[in-house]
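Here's a sequence, model it:
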Amino acid sequence: MKLLQKAGMTLFIVASTLLISVLFLNRYKLTDAALSKAITDSTERKMVAMDLAPMMGKTYDFNVSFNGDIDKHLQSSNKKITSKFEITDQDIGNVLSQFSGQEIRYSTEKISDIFDDSEEGQFKAQKLKDYTSWMHEKEYADKAGLQEHLENTKSSINANIVNDKGYSDYKIKALKLALTRQSGFGPVSENSLLWLLLTIGLGVVGALMYIFPKLELLPGIKNDHVYHSPNSGRGWVGYIIGFLLIGFYVILYWYPEYMTTWMELVDPISMALNGNEASQWFFYGFLYTLAIGVMGIRMIIKYRHSKYQMIRTYSVIFFQIAFAFLIPEILIRLNRPSMDLKNIWPLNYTFFFDYNIENLTHSGSLGLGMLVWGIVLALIGVPVITYFYGKRWYCSWVCGCGGLAETLGDPYRQLSDKSLKAWKIERWMIHSVLVFVVVMTFGVLYTYFTGSSEIAGINTYNLRTVYGFVIGAAFAGVVGVGFYPFMGSRVWCRFGCPLAAYLGLVQRFKSRFRITTNGGQCISCGNCSTYCEMGIDVRWYAQRGQNIVRSSCVGCGICSSVCPRGVLKLENKDPKDRFGEAILIGNDSVKMNA
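All right, here's what the predicted structure looks like:
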């Protein structure tokens, strides 16, 4: 058994090393064909081709240097554009010269006479008209007041010239990704299926070779030095895995142009499912689903003594494969609106974004059905189902984030902080995120229905950008998964998930779900607290015979599965009896504490 496991681990490490090496195997050459595939708009393609002319036909050994040159040339073009179209002090002086005396009445009509008919002249004239339209017919006591407003207008126009005429940071990133994706050539591009089998394929085989021999062990928790393992006990292996996960998420969210060869690996699968080349999100979804599937097998083997755990694991695997991965991709192939039907607002914080609402409302009955489904599920389904079953129906049976935490993150579940301080921080953070997403969503809907992008001086577009960067990417991805080996498997679920906070509020105050405890049978072994991934000191409740109704509890049932005395039981009963009376066990007696 140990020999097979060592062989499997060796194979997995080799496959992982090959997967990282794949990033450096291709070479890159910018050609007309690559430009045509990367940029569909002919006008934009001509502009980019002109700006990147020095790169055409040149071969690059690494995508780092290839992307570096793209960035250099596009930024150089931005400088030229800014120099050509920026509003100068002289332009402002010319505008001021059209007005004289005291009690000046500003008029946008006088701007046209100042600039010539050249491209830059007409651009400046139009921008000044647009940006000062609110000043039209406004009276000023003297030129100083008018000059102040014009100077502010100049700064605003110049700050947006790159967005209007050149390449914004977002556009440069999109171009780098598209051009790198289409300009690569080499062994990975020519044999993507072979390299997929040599990397991810062999990795899966190695992982299963390591996992299946565990069938020879007795089922259940062994407490076999989990805190002494270099992987599960915050040792050097765990730190390496943690930093690799963090690096992966940083590249995925902010530097996807450096992982285009990974996308090519899964092109055959993407083409089969949705008819398109793989994006970074398809690659991520494929890897995510594979991780839940493979580590789900480990979970089933480890907890095969518990029917509840086995069914729960089958459930999260099914929902991830079918609802999160396959169905959305097939809908894309059918040219239908694509959506993970189990991803609920506020976890799916983009659901009410204008582009998503427009897409769904203009996609016929299916799109409208998805819109109604999402609203009903968030406003009616969540509180009703949570009333009957607690938040476990979603967090432990359906959610992809929870599914990854329960499977891939299971070796690290004991690392969750059970201290009172952590609990206090958790409550403040997760409910702050919930408030943040509610305010952001309100702003998004306000903009959608009114057309105004500001509420009380706050730009709603900036609000959604900040939320997407801080919560949607950095917290949910980089910290939420990358910190498994440091802080346990449910970092995101405990401290950041707004849907978990929403479900938790319902569970805490109006639900039939609770975990009952039999304090008379508790031997204080601590297994329940050790393996609670949500940082709940379950033993504290068990020793006192108190029901566990914490809003953070996801009802995974691991505490019950690892209890050697059957002290803990997951129940759905009359809400009136949830809190009950505590059983106090002393040296001399056992009594009820009303």
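
Could you use CA atoms for every contact and neighbour count after this?
Fine.

ok, and for stretch 200-220, which residues are buried?
Buried residues in stretch 200-220, counted by 16 or more other CA atoms under 10 Å: 200, 202-211, 214, 220.

how distant is that stretch from the center of its chain?
Offset of stretch 200-220 from its chain centre (CA atoms, centre = their mean, to the nearest Å): 29 Å.

Output the buried residues of stretch 200-220 as JSON lines; include the columns distance to residue 94 and secondary structure.
Listed next are those as JSON lines, based on distance: CA to CA, whole Å; DSSP: H, G, I helix; E, B strand; the rest coil:
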{"residue": "200", "distance to residue 94": "65", "secondary structure": "helix"}
{"residue": "202", "distance to residue 94": "70", "secondary structure": "helix"}
{"residue": "203", "distance to residue 94": "68", "secondary structure": "helix"}
{"residue": "204", "distance to residue 94": "70", "secondary structure": "helix"}
{"residue": "205", "distance to residue 94": "73", "secondary structure": "helix"}
{"residue": "206", "distance to residue 94": "73", "secondary structure": "helix"}
{"residue": "207", "distance to residue 94": "72", "secondary structure": "helix"}
{"residue": "208", "distance to residue 94": "75", "secondary structure": "helix"}
{"residue": "209", "distance to residue 94": "77", "secondary structure": "helix"}
{"residue": "210", "distance to residue 94": "77", "secondary structure": "helix"}
{"residue": "211", "distance to residue 94": "77", "secondary structure": "helix"}
{"residue": "214", "distance to residue 94": "82", "secondary structure": "helix"}
{"residue": "220", "distance to residue 94": "82", "secondary structure": "coil"}
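
Relative to residue 436, which of the residues you listed is nearest.
Of all the buried residues of stretch 200-220, residue 200 has the smallest distance to residue 436: 38.0 Å, by CA to CA.

One more, so I can put them side by side:
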Amino acid sequence: MDKHSSFAVSNPHKVPLDSLQKLGLWMGIIGVGILAFATFNFHSEPKSVFVLVSIALILVGSIVYGRQSYIKQVPGIKNNHVWFKTLSNRGVWGWLLGIILTLFYILIYWFPQYLGLGMNGEENTGLVVMFDSISMFFKGQPASQWFVYGTLYTLAILSLGIKFMYKYRHNRYQLIRTVVVIISQLFLAYLIPEILEGLNTETPYFAKDIKNMWPLNYYFFESWHLDNMVNGGTLGMFYLVVGIFMFLVFTPIITYFVGKRWYCSWVCGCGGLAETAGDPFRHLSSKKLSAWKLERWLIHSIMVFIFIVTIAVLYGYFTGSGEFFGLSIYTYFSKPYGFLIGAMFSGVIGVGFYPMLGSRVWCRFGCPLAGYMGIIQRFKSRFRITTNGGQCISCGNCSTYCEQGIDVRAYAQKGENIVRASCVGCGICSAVCPRGVLKLENGPEKGRINPTDVLLGNDVDLMDLVNQK
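Okay, here's the model as predicted:
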């Protein structure tokens, strides 16, 4: 092998950035740089103007870079060389990004004063003060760390969602799904809750729950939350009734007809960030059987944990007691769950570890709502991914880019339906298949479970097969 061939292996078809890509990249870097310098109290004045300049640079820069990167290519999924890039193959840039994201989440959750949040009545400084003008516009009060987080979260989904759409522009399902994801985050999770909080300054807490439901919203039945909804007038009672209706009635019904994808891939903010900002890292999700076993044990254990926590919390609310079986409800139930699952797992690990573990760590291993809907999808749903084994060429694209760690190719080679509790129906496996082997469908329950699932021990009851005959 000559030196040119050797170079091609280590740097496969490396294409230099054109002028527009460089422009978009530098716009994004400058926008992020303004916020980064603000974190260390180096502000550009006036702050109210430069925060908008920063947001505009990040948004426009991402769009320019994304469009120029894909619009000049033939339509189709381009995941070329992801295993060679240092950012998407756990290289130096990947680890650096993971460390920055993890540090940011730790500061947001537990040390917001280092981001500039004013403590004990003090004025905001640093990064947080940059968003005071936007918060005052919506709510008439200075920004909190959560307002800053929500704004940046929404900006990431919006800007990188548009980039995602350029990349997947050949696939109608992905285009529609991404538009819905962006609208859900922008309006349901950000604008509407912030506006409602500004209009209901005395009882704002339930306004944040417009898109979440128990068990994902683990504090739904805590006393302070129930009190605010009960005392929140008509709007508060509306949210209480709707919240209970959503997980008891609506969720099981809609999951039966279309699977858990209606929420996990179309509405959920965690899923929205994973599908947009996390797209470059989806192939890092482990496909090992050991990971699948860990997934089932972990997510169902967390479901049991939140169920026990909820019983304890409701017991304390209706009895007026702070103890459950002699144990402090806050010390032994609510606080541990909020810290370990609500913050550490879903935030720090769930997003901070994108560049190391893939984009759906939280959704796959921890989210109790995903686990709840997964049980319904697995055993009582019309949703499945059908396969045409005769057309499969075993290229492995489907398995590689499944962010939930499902070995899709193994099912496709046998021509079997893919019916897994963890599948979020993102449709990327179908989009990257060069032969059209995979298809997302909602069909009759009969025949959706594969006979070999029993032999493989894939959590299928023998009665399922008997009932299908």
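
Work out the TM-score between the chains.
Once the chains are laid over each other, their TM-score by TM-score structural alignment, normalised by the length of structure 2 reads 0.87; 423 aligned residues with a CA RMSD of 1.7 Å.

now the buried residues of stretch 200-220 of structure 1 as JSON lines including distance to residue 499 of structure 1?
JSON lines is the format used below for these (distance: CA to CA, whole Å):
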{"residue": "200", "distance to residue 499 of structure 1": "32"}
{"residue": "202", "distance to residue 499 of structure 1": "36"}
{"residue": "203", "distance to residue 499 of structure 1": "33"}
{"residue": "204", "distance to residue 499 of structure 1": "32"}
{"residue": "205", "distance to residue 499 of structure 1": "35"}
{"residue": "206", "distance to residue 499 of structure 1": "35"}
{"residue": "207", "distance to residue 499 of structure 1": "32"}
{"residue": "208", "distance to residue 499 of structure 1": "33"}
{"residue": "209", "distance to residue 499 of structure 1": "37"}
{"residue": "210", "distance to residue 499 of structure 1": "35"}
{"residue": "211", "distance to residue 499 of structure 1": "33"}
{"residue": "214", "distance to residue 499 of structure 1": "35"}
{"residue": "220", "distance to residue 499 of structure 1": "31"}
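
Which one of those residues is nearest to residue 464 of structure 1?
residue 200 (35.1 Å).

Go ahead and confirm the closest one touches residue 13.
No. Contact between residue 200 of structure 1 and residue 13 fails when scored by CA atoms under 8 Å: they sit 10.9 Å apart.

Give the equivalent position in structure 1 for residue 169 of structure 2.
In structure 1, the residue matched to residue 169 of structure 2 (TM-score structural alignment) is residue 304.

That match looks like it's in a helix, true?
No. Assignment of residue 304 of structure 1 by DSSP: H, G, I helix; E, B strand; the rest coil gives coil, placing it outside any helix.

in terms of contact, does residue 23 of structure 2 touch residue 62 like I think?
No. Contact criterion CA under 8 Å: residue 23 of structure 2 and residue 62 do not qualify, at 9.9 Å.

buried ones in stretch 42-49 of structure 1?
Within stretch 42-49 of structure 1, judged by 16+ other CA under 10 Å, the buried ones are 45, 48-49.

Return the member of those nearest to residue 445 of structure 1.
Among the buried residues of stretch 42-49 of structure 1, and counting by CA to CA, the member closest to residue 445 of structure 1 is residue 45, at 34.6 Å.

Quick check: that closest one vs residue 178 of structure 1, distance?
12 Å (CA to CA, to the nearest Å).

With residue 72 of structure 1 instead?
For residue 72 of structure 1, the distance to residue 178 of structure 1 - CA to CA - is 16 Å.

same question, residue 199 of structure 1
Going from residue 199 of structure 1 to residue 178 of structure 1 by CA to CA gives 24 Å.

which one of those two has more residues nearby?
Taking other CA atoms under 10 Å, residue 199 of structure 1 and residue 178 do not tie; residue 199 has more neighbours (24 against 20).

sorry, back to before: inside helices: which ones of the buried residues of stretch 42-49 of structure 1?
The helices, defined by DSSP state H, take in 45, 48-49 from the buried residues of stretch 42-49 of structure 1.

can you give me the strands in structure 1?
Using DSSP state E, the strands of structure 1 run over 27-29, 59-60, 104-105, 139-140, 184-185, 454-455, 458-459, 513-517, 568-572, 582-585, 590-593.

what does residue 249 of structure 2 align to in structure 1?
By TM-score structural alignment, residue 249 of structure 2 lines up with residue 380.

and if you look at residue 338 of structure 2?
So, by TM-score structural alignment, residue 338 of structure 2 is matched to residue 468.

and what of residue 286 of structure 2?
Aligned partner of residue 286 of structure 2 by TM-score structural alignment: residue 417.

The longest helix seen in structure 2 vs structure 1, average distance?
The longest helix of structure 2 (DSSP H) is helix 289-319. Once fitted to structure 1, helix 289-319 of structure 2 is off its aligned match by 0.6 Å on average (mean CA distance after the TM-score superposition for structure 1).

now for that helix, which elements pack on it?
In terms of contacts (3 or more CA pairs under 8 Å, 6 or more residues apart in numbering; DSSP states H and E), helix 289-319 of structure 2 is packed against helix 223-230, strand 323-324, helix 329, helix 335-337, helix 361-365, helix 368-379.

Give me the distance between residue 510 of structure 1 and residue 575 of structure 1.
Distance, residue 510 of structure 1 to residue 575 of structure 1, by CA to CA: 7 Å.

cool, residue 69 of structure 1 as well?
64 Å.

how much distance is there from stretch 33-52 of structure 1 to the middle of the chain?
That offset, for stretch 33-52 of structure 1, works out to 30 Å (CA atoms, centre = their mean).

how near is the aligned partner of residue 264 of structure 1 in structure 2 to residue 115 of structure 2?
Aligned counterpart of residue 264 of structure 1 in structure 2: residue 129 (TM-score structural alignment). Distance, residue 129 of structure 2 to residue 115 of structure 2, using CA to CA: 9 Å.

and the two? which has more neighbours close in?
When residue 129 of structure 2 and residue 115 are compared for neighbours, residue 129 comes out ahead with 28 against 22, by other CA under 10 Å.

of all the buried residues of stretch 42-49 of structure 1, which comes closest to residue 238 of structure 1?
Nearest member of the buried residues of stretch 42-49 of structure 1 to residue 238 of structure 1, counting by CA to CA, is residue 48, at 44.4 Å.

my read: the match of residue 286 of structure 2 touches residue 531, true?
No. Using CA under 8 Å, residue 417 of structure 1 makes no contact with residue 531, being 10.8 Å away.

since we're on the match of residue 169 of structure 2, how many residues are nearby?
When neighbours are defined as other CA under 10 Å, residue 304 of structure 1 has 17 of them.
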